[in-house]
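[1] Show me how the following folds:
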Amino acid sequence: MEIGLYHDSAGTRHAGGVAIYAQWMAAELSKRNEVSLYTQSGEFTELVRSSDIDIIEVPSFSNRIPDALGSYTPISDQNWAKLAMAIWSARSDVIQQMNDNLDVLCTFQWLDDVLLSNAIDIPTVFQYHGLANTGVGVKLRETLSDTEFVLANSHDTATAVRETLGYDVEDVIYPGVDTDAFLPSASPAFISDDPVILFVGRATEQKGIFDLIEAFATLDSDARLCIIGRGNEEVIRGQCERHGVWDSTTILGEIPHHELPNYYAAADVFCLPSYSEGFGMVNLEAMACGTPVVTADLEAIRSYITNKENGLLVEPGDTVAISNAISRLLDSTELRAALGERGRETALEFSWEQQAARLEEFCINNIGTVAESTTDNERFVRPQAQLSGTHD
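    Predicted coordinates for the structure are as follows:
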């Protein structure tokens, strides 16, 4: 089967969670299929370079968009760049290349879906990676998209789509983890005399970073806080200084994804106290490395973490509970070891190979039906299929 995946930064080292999902799916699918990855030019990851993927490069427009466009319109700078990327693709025959070579195209962001589902003649698959809000992007996608199939990255996301938008997705394809790279024996990135609490993700209020800083400040034992990910360092430093923990905090910013196992392995506790998550891939990465996890008690996260069995769950925004959970782990090497071991066992159930096989099976079972049902004058209408498990 000839499968295309489209994401502006899926091939680059600066990829975020959704982009990492796209590049891993492309790499695993390429072992059994012809795969094309449509992404902007940049410094490609080793995973992408070493896989049997046909990389279709599109120029990066991120630094070419006037600030006024994002400031004075409801569309962000990133989406203006995506629009420019799509226009360039149409003028440079990339759209024609898709029509000539692909059986199906997968997209993961609303504007990509709107633009491409209407521009190409082959079936398209769009996957929701969370539905934290129903802003202009979601509304435009629902109104303008001509995509054939909609997937979700977790049963929680599938439930949100059903309750918010009024229909069931066709299937759930979870994110995965590279359990051969994310493992307890990874070489630690650092050695610390004091225990280390690690945060990985966008360092924003929604991810709970300010709650973590406040909770960290109340710990009785000496410890260090290590923050990895994009964010406003000045604001984070201000919060740390306000709570008196700047001297015990390290902000590393972005770290190449392939180096993250070394940081998980070096940490004593991983904490992601988010307010919303479509899945929370970094939790699973930490678990694969045998690092005990303190994270938010959200439905998406409960799909792989059971409180006190393979991790500790806390209510979002409850800084006392966050502090108590971290303290409980720091005070007990036995509990850290037990949760770390059971967390690793859980992570092994979520390999990228397994998830890519599910996406491949979905495409094989459904795309042929679309081709048979679609004519030049009649577009396929997506069925409102019931998804087993989304009503749990």
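[2] drop to CA atoms for contacts and neighbour counts, all remaining ones
    Will do.
[3] can you pull out the strands in the stretch 1-150 of the chain?
    In the stretch 1-150 of the chain, the strands defined using DSSP state E, counting those that start in this stretch lie at 2-6, 34-40, 53-58, 104-107, 124-128, 149-152.
[4] In this structure Asn283 contacts Thr291, no?
    No - between Asn283 and Thr291 there is no contact under Cα atoms under 8 Å: 9.3 Å.
[5] which one of those two has more residues nearby?
    Thr291 (30 against 25; other Cα atoms under 10 Å).
[6] The more buried one - that's part of a strand, no?
    No - judged by DSSP: H, G, I helix; E, B strand; the rest coil, Thr291 forms no part of a strand; its state is coil.
[7] And the closest residue to it other than its chain neighbours, how far from Ala181?
    Once flanking residues are discounted, Thr291 sits nearest to Gly340: 5.1 Å by Cα to Cα, 6 or more residues apart in numbering. Going from Gly340 to Ala181 by Cα to Cα, to the nearest Å gives 16 Å.
[8] Go ahead and confirm Phe210 touches Gln239.
    Yes - at 7.0 Å, Phe210 counts as touching Gln239 under the criterion of Cα under 8 Å.
[9] what's Asn283 in contact with, if anything?
    Phe270, Leu272, Val293, Thr295 (Cα atoms under 8 Å, 6 or more residues apart in numbering).
[10] what's the burial count for the residue nearest to Gln40 when sequence neighbours are not counted?
    In space, and not counting its chain neighbours, Gln40 is closest to Val58: 4.4 Å by Cα to Cα, 6+ apart. Val58 has 18 neighbouring residues, counting by other Cα under 10 Å.
[11] I figured Val58 hits Ser89, correct?
    Yes - the criterion here is Cα under 8 Å, and Val58 meets it with Ser89 at 7.1 Å.
[12] So Leu330 sits against Pro195, correct?
    Yes - assessed by Cα under 8 Å, Leu330 is found in contact with Pro195 at 7.4 Å.
[13] please give me the structure for this one as well, since I'd like to look at both together:
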Amino acid sequence: MPSLFQEKGGIQQYSSALLQALLTLQPEWSYNIFLKHDRHSDYQNSSTLHFFGAGHYPLRFRTLAFATQLFSYGLWQSPELVISTHLNFTTVAHQLKQIKGIPYWIVAHGIEAWNVQRPSLQWSLHNADRILAVSEYTRDRLLKEQNLDANKIHILPNTFDAERFRITAKPAHLLKKYNLKPDQPIILTIARLSRSEQYKGYDQLLAALPQIRQVLPNIHYVLAGKGDDRHRIEQMITQLNLQDCVTLVGYVPDEELVDHYNLCNVFAMPSKGEGFGIVYLEAMACGKPVLAGNRDGALDALRHGELGVLVDPDNEKAIAQTLIQILQKHHPNPLLYQPEALRQKTIEHFGFERFQDTLSHYLKHYFLSTQCVA
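    From the prediction side, this is the model:
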């Protein structure tokens, strides 16, 4: 795993949910968890759960140290199964399978598994015993690009903490902090503001704001996240004369995420590079209408439009018109305006219990099939 304790990105959240589900389904198993970026002080071992962190090594040596840990332990202990939650770590798993016959599973999320060119990773994909794709979109791309056996790829979508992400009123402290009014229409995006991740769609939202303001003059856009693209975004806001209707709030700590979701009237991230998009689930669990792009894994997260609204992520006019329609409560999808029903549907399809049941089915089917082969 890349990390469980140092970072809180989508892959880390998925890895944490996967480990939690495994511990619940098979508490008698012994688990050895290798973490590239976490340090010894981040975790506590138990009788069945042992962590091995490489985060104390300098960054330039960390990949080698982490790979060495994995390989040497695999040779020594010969585990029954290796599960890699990031494609880049599977080269070692592939080597262990070649040398000792240890089976391995791969979790395929998004861009790390698309357009894979490295021969070593291509071999790792082809020789994996199972591939868990977080979305149909990622599965279909893998099948198309890598010509894989469709029978070895299974869908295990992202999940979220339904106990944590709940519906509340707009938080008064955030309204005050950002100088907003309770009845003011608010659009929210939470994303990493990185030059390498401009596909998230915040540029298109900024470009759409002048059109939205013509109909909704008091509209406000809250863009949350940190990264090296912030200066360019600030320049764009100035160029579009949006200083009075956009707030860049920077990094939002985990404990403040729920309040930020509940602050908005609609969550919008018209991305074209998401493997899935956990933020969509979190927003919908808070009862918020969601607008997303129609070219990536958001298709799965919004269940092809059942739970939210999908638009062409490059069509600024369509983005503007759709957001106006949602905010004026004219959109034909009635679920957008039924917060509790939207929340329940999201839990039904993507709650942790569903995630755990799906994983249980895959594990049982896999071990039954391997026993039959043996």
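[14] Mind telling me what the residue nearest to Gln40 of structure 1 corresponds to in structure 2?
    Using TM-score structural alignment, the partner of Val58 of structure 1 in structure 2 is Gly53.
[15] Repeat that for His243 of structure 1.
    Match for His243 of structure 1 (TM-score structural alignment): Leu240.
[16] What of Gly278 of structure 1?
    By TM-score structural alignment, Gly278 of structure 1 lines up with Gly275.
[17] list the contacts for its match?
    Taking Cα under 8 Å, 6+ apart, we find Gly275 of structure 2 in contact with His109, Gly110, Ile111, Val134, Ser135, Tyr137, Thr138, Asp296, Gly297, Ala298.
[18] Against Asn127 of structure 2, how distant is it?
    Separation of Gly275 of structure 2 from Asn127 of structure 2 (Cα to Cα): 22 Å.
[19] Could I get the contacting residues of the aligned residue in structure 1 for Thr24 of structure 2?
    With TM-score structural alignment as the criterion, Thr24 of structure 2 lines up with Lys31 in structure 1. By Cα under 8 Å, 6+ apart, Lys31 of structure 1 lies in contact with Asp52.
[20] Could you tell me which residues touch both of Asn283 and Thr291 of structure 1?
    Residues touching both Asn283 of structure 1 and Thr291 (Cα under 8 Å, 6+ apart): Phe270.
[21] circling back: more crowded one of Leu330 and Pro195 of structure 1?
    Using other Cα under 10 Å as the criterion, Leu330 of structure 1 and Pro195 rank with Leu330 on top: 21 against 17.
[22] what residue of structure 2 matches up with the more buried one?
    Using TM-score structural alignment, Leu330 of structure 1 sits opposite Leu327 in structure 2.
[23] Pull up the gap between that match and Tyr251 of structure 2, please.
    Taken as Cα to Cα, the span from Leu327 of structure 2 to Tyr251 of structure 2 is 26 Å.
[24] related to what we said a few turns ago, quickly note the distance from the match of Val58 of structure 1 to Tyr43 of structure 2.
    Separation of Gly53 of structure 2 from Tyr43 of structure 2 (Cα to Cα): 9 Å.
[25] With Thr168 of structure 2 instead?
    Here the criterion is Cα to Cα. By it, Thr168 of structure 2 lies 33 Å from Tyr43 of structure 2.
[26] Leu363 of structure 2 now?
    27 Å.
[27] In contact with the residue nearest to Gln40 of structure 1, which residues?
    Counting by Cα under 8 Å, 6+ apart, Val58 of structure 1 makes contact with Tyr38, Thr39, Gln40, Ser41, Met85, Trp88, Ser89.
[28] cutoff 7 Å now
    Residues near Val58 of structure 1 by Cα atoms under 7 Å, 6 or more residues apart in numbering: Thr39, Gln40, Ser41, Met85.
[29] which position in structure 2 aligns with the last one?
    Matched across to structure 2, Met85 of structure 1 falls on Phe66, judged by TM-score structural alignment.
[30] Tell me the helix or strand right after the host helix or strand of Leu310 of structure 2.
    According to DSSP states H and E, Leu310 of structure 2 maps onto strand 309-311. Later in the chain than strand 309-311 of structure 2, the nearest helix or strand by DSSP H and E is helix 316-327.
[31] so after that following helix, what's the next helix or strand?
    Next along from helix 316-327 of structure 2, by DSSP H and E: helix 339-350.
[32] Distance-wise, check Met269 of structure 2 relative to Ser46 of structure 2.
    40 Å.
[33] Of these two, which one has the most company?
    Between Met269 of structure 2 and Ser46, counting by other Cα under 10 Å, Met269 is the more crowded of the two (27 against 10).
[34] ok, that one touching Leu291?
    Yes - Met269 of structure 2 lies in contact with Leu291 (Cα atoms under 7 Å); the separation is 6.3 Å.
[35] any common contacting residues for those two?
    With Cα under 7 Å, 6+ apart as the test, Met269 of structure 2 and Leu291 reach no residue in common.
[36] Can you list the buried residues in the longest helix seen in structure 2?
    Longest helix in structure 2, counting residues (DSSP state H): helix 352-373. Residues Phe352, Arg354, Phe355, Gln356, Leu359, Ser360, Tyr362 are the ones in helix 352-373 of structure 2 that count as buried (16 or more other Cα atoms under 10 Å).
[37] What ranges does the stretch 151-300 of structure 2 have for its strands?
    153-155, 186-190, 220-224, 246-250, 266-269, 290-293.
[38] mind putting these in CSV, distance to Leu4 of structure 2 included?
    Supplementary listing: the strands of the stretch 151-300 of structure 2 in CSV, determined by distance: least, Cα to Cα, whole Å:
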stretch, distance to Leu4 of structure 2
strand 153-155, 22
strand 186-190, 20
strand 220-224, 22
strand 246-250, 22
strand 266-269, 25
strand 290-293, 27
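[39] To Ala172 of structure 2, which of those strands lies closest?
    strand 186-190 (14.0 Å; Cα to Cα).
[40] Provide the aligned range in structure 1 for that closest one.
    Strand 186-190 of structure 2 corresponds to residues 196-200 in structure 1, going by TM-score structural alignment.
[41] Please compute how far the matching stretch lies from its chain's middle.
    A distance of 18 Å separates the centroid of the chain from that of stretch 196-200 of structure 1, by Cα atoms, centre = their mean, to the nearest Å.
[42] try stretch 54-71 of structure 2
    The answer for stretch 54-71 of structure 2 is 25 Å, by Cα atoms, centre = their mean.
[43] likewise stretch 126-146 of structure 1?
    Between the centre of stretch 126-146 of structure 1 and the centre of its chain there are 16 Å (Cα atoms, centre = their mean).
[44] Having no further points to raise, I will conclude here.
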